[in-house]
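Participant: what's the 3D shape of this:
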Amino acid sequence: MKKVLVTGANGQLGSEIKELAVHYSKFDFIFTDIADFPLDKEAEIVANFNQIQPDIVINCAAYTAVDKAEQDQETANAINHLAIKTLAQLCKETNAKLIHISTDYVFDGTSAIAYKEEDIPNPKSVYGVTKLAGEIACQRECPDGIIIRTAWVYSEFGNNFVKTMLRLMTERETLSVVNDQVGSPTYAADLAQVILTILDNEKWEPGTYHYSNHGEISWFDFANDIKEIANKSCEIIGIPASNYPTPAERPAYSLLNKAKIKAVYDIDPVDYKISLKKMMARL
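Facilitator: As a prediction, the model looks like this:
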């Protein structure tokens, strides 16, 4: 039975993998999080990896506090870049397979069409810069690895846009939401299923892939969909991102082209609204 090490197991994606893992009995899943597998300490990564001796690593762990990363560059770099370098080296040395999760924030958002895997990244934030550095380290140290870039992740677990909107819609009569940043949300349960589908597949095709749900919307549109499904009466006002300054710059357009993952693994992204309804029903 193959041992699968999942890092970041208490995050949104890790929690969803945990839910689905029960259906994949041919794998022995070892779920770890920051307490038992800290990624900001190289010596502990090596010691824990050697103790577990995994056949496959799914790295869901990341420093995802995008604005906080602007001030906390050292920690963001340790977790998003240096830890990946170490994990990739260990996977290469032991012939373990590696699936690493990255982000649409590696792009600058100046495109007018959905980003393909081979488009040149140009991150605008510390978070994006450190995630890109992690990708490069992963490719260099473990060329046989798979990188999956995703975007706008939400889930019934952890903190995210959907849960924040639901809370604010209950507390307030009006809400201002950015209407000039465009992308596609990703339900973490769908991404978890994609990862396990790849894991369960007979073929292993190294490289970078894009996955999010299907659709092209702004945060304002997303908020309105949440309002409609939850049947809330709160008024939502669309505002430009310039009216809502944040420490970290976000890409204005970060839609991901998913043709490659469909061609290689026959994975067809679910429409975002179907997934949103499913997640909100589970809440």
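Participant: rest of the way, CA atoms for contacts and neighbours
Facilitator: Fine.
Participant: which ones are touching residue 191?
Facilitator: The neighbourhood of residue 191, defined by Cα atoms under 8 Å, 6 or more residues apart in numbering, consists of 13, 211-212.
Participant: again, 10 Å this time
Facilitator: Neighbour list for residue 191: 13, 16-17, 101, 148, 150, 153, 197, 211-213, 269 [criterion: Cα atoms under 10 Å, 6 or more residues apart in numbering].
Participant: And for residue 13?
Facilitator: By Cα under 10 Å, 6+ apart, the contact list for residue 13 reads 7, 19, 59-61, 101, 153-155, 157-158, 187-193.
Participant: In strands, which of those fall?
Facilitator: 7, 59, 101, 153-154, 187 (DSSP state E).
Participant: so which of the residues you listed comes closest to residue 133?
Facilitator: Nearest to residue 133 among those: residue 101, at 12.7 Å, using Cα to Cα.
Participant: how close does that closest one get to residue 128?
Facilitator: 13 Å (Cα to Cα, to the nearest Å).
Participant: And residue 277, by the same measure?
Facilitator: Distance from residue 277 to residue 128, by Cα to Cα: 29 Å.
Participant: Show me which of the two is the more surrounded one.
Facilitator: Legend: neighbour count by other Cα atoms under 10 Å for residue 277 and residue 128, higher for residue 128 (29 against 15).
Participant: Is the more buried one in contact with residue 103, as I believe?
Facilitator: Yes: contact criterion Cα atoms under 10 Å: residue 128 and residue 103 qualify, at 7.5 Å.
Participant: Let's see this one next, to set against the first:
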Amino acid sequence: MTGSQEQRKLKVAVTGANGQLGRELVMLETGGKFEMIGLDRTALDITDLEQCRRVFALLRPDAIIHCAAYTAVDQAEAEPDEAFRINAAGTRNVAVAAREIGAKLCAVSTDYVFDGTGTAPYKEYDRTNPQTVYGQSKLAGEQAVISLHDRYFIVRTSWVFGGYGNNFVKTMLKLASDRDQLTVVADQWGSPTYTRDLALFMLELIQTDFYGIYHASNSGICSWYEFAQAIMEESGSRTRIEPCTTAEFPRPAPRPHYSVMDHSAIRSNSLTPLQPWRDALKHYLLNTGTKK
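Facilitator: All right, here's what the predicted structure looks like:
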């Protein structure tokens, strides 16, 4: 940070402020270090370049964390133009407007930029090969940021859960409340990511000038089946989890079989690693009153 930034709060604008991650960022207790400005869809339409320019020029944030996105993975297969309009063109607009006012840009991306056929954790500069419209649109957004901004962070994450919005943990707990048994896919592997831990990491990141691509997820690896088992165990639910294969649970958009990401950029820049995913799950359940 510059000397002037050290003497005042860092002003951070958050797009997609009503989403799962955006709301976490806006609601996070930061000890007064940041002035968080949440921009939901009504306050900022990212698909409107001139509106992006006007809003950011008025606010003059030091950094923009870009969480707004089209995230309906299956629906994107049926409406690719809409996915690209938001994830590619919208991200382009945010990048252009951010650079024009000299704001750092932290753009959230996804493990879906990879094809999911790997057997070792994906590094930040491994070859991308998205297999879904969603993944292709998010990669296009990444490319827009890289080509249009000079002070950017791209943060790819995976299997996100937290206190706001819908996610796998909430779905499992809801289903378990009235079922004795649930069947969950056991041949897809990844790393869950707690929105609180991801938000804290991004706030640490934007205070640096270590620009580039980052992989950020809670540490450790599990299958969806193992994640579901842990949710039941940690919440005290007696619902049994049975494994199934991806082939037994087909979806319009193919899911990556392996989407574990290596955190080499976090390590090489001596940034704070995210805690193990099971510890993050425990924290989430305790703080939402779900743990028995």
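Participant: picking that back up, out of the contacts of residue 13 of the first structure, which are buried?
Facilitator: Those of these that meet the buried threshold are 7, 59-61, 101, 153-155, 157, 187-193, by 16 or more other Cα atoms under 10 Å.
Participant: thinking again about what came up before, any shared contact partners between residue 128 and residue 103 of the first structure?
Facilitator: Here residue 128 of the first structure and residue 103 share the contacting residues residue 64, scored by Cα under 10 Å, 6+ apart.
Participant: Pull up the overlap in contacts between residue 101 and residue 128 of the first structure.
Facilitator: With Cα under 10 Å, 6+ apart as the test, residue 101 of the first structure and residue 128 both reach residue 134.
Participant: what's the lengthiest helix in the second structure packed up against?
Facilitator: Looking across the second structure with DSSP state H, the single longest helix is helix 133-148. On a contact count with 3 or more Cα pairs under 10 Å, 6 or more residues apart in numbering; DSSP states H and E, helix 133-148 of the second structure meets helix 73-76, helix 80-84, helix 91-101, strand 104-110, strand 152-157, strand 212-215.
Participant: rerun that using 6 Å as the cut-off
Facilitator: Helices and strands touching helix 133-148 of the second structure, by 3 or more Cα pairs under 6 Å, 6 or more residues apart in numbering; DSSP states H and E, are helix 73-76, helix 91-101.
Participant: so how much does that helix differ from the first structure once superposed?
Facilitator: With mean Cα distance after the TM-score superposition for the first structure, helix 133-148 of the second structure departs from the first structure by a mean of 0.4 Å once superposed.
Participant: who touches that helix?
Facilitator: Residues outside helix 133-148 of the second structure that contact it (Cα atoms under 6 Å, 6 or more residues apart in numbering) are 73, 76-77, 84, 87-88, 91-92, 95, 112-113, 130.
Participant: Check stretch 262-282 of the second structure too.
Facilitator: Against stretch 262-282 of the second structure from outside (Cα under 6 Å, 6+ apart): 121-123, 192, 214-215, 218-220.
Participant: Show me which of those residues are buried.
Facilitator: 122-123, 192, 214-215, 218-219.
Participant: can you give me the helices in the stretch 151-292 of the second structure?
Facilitator: Taking DSSP state H, counting those that start in this stretch, the helices of the stretch 151-292 of the second structure run over residues 168-176, 195-205, 224-235, 264-268, 277-287.
Participant: Reformat those as CSV; add distance to residue 102 of the second structure.
Facilitator: Listed next are the helices of the stretch 151-292 of the second structure as CSV, based on distance: least, Cα to Cα, whole Å:
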stretch, distance to residue 102 of the second structure
helix 168-176, 37
helix 195-205, 17
helix 224-235, 41
helix 264-268, 24
helix 277-287, 35
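Participant: Based on its surroundings, how many neighbours for the counterpart of residue 257 of the second structure in the first structure?
Facilitator: Counting by TM-score structural alignment, residue 257 of the second structure lines up with residue 252 in the first structure. By other Cα under 10 Å, 19 other residues sit near residue 252 of the first structure.
Participant: Next: residue 250 of the first structure.
Facilitator: Neighbours of residue 250 of the first structure (other Cα under 10 Å): 22.
Participant: Same check on residue 50 of the second structure?
Facilitator: The burial count for residue 50 of the second structure: 12, using other Cα under 10 Å.
Participant: For the counterpart of it in the first structure, give its distance to residue 94 of the first structure.
Facilitator: When the first structure is aligned by TM-score structural alignment, residue 50 of the second structure is paired with residue 43. Here residue 43 of the first structure is placed at a distance of 17 Å from residue 94 of the first structure (Cα to Cα).
Participant: Once you drop chain neighbours, what's closest to the aligned partner of residue 271 of the first structure in the second structure?
Facilitator: Matched to the second structure by TM-score structural alignment, residue 271 of the first structure sits across from residue 276. Spatially, and ignoring its direct neighbours in sequence, residue 276 of the second structure is nearest to residue 219 (4.4 Å; Cα to Cα, 6 or more residues apart in numbering).
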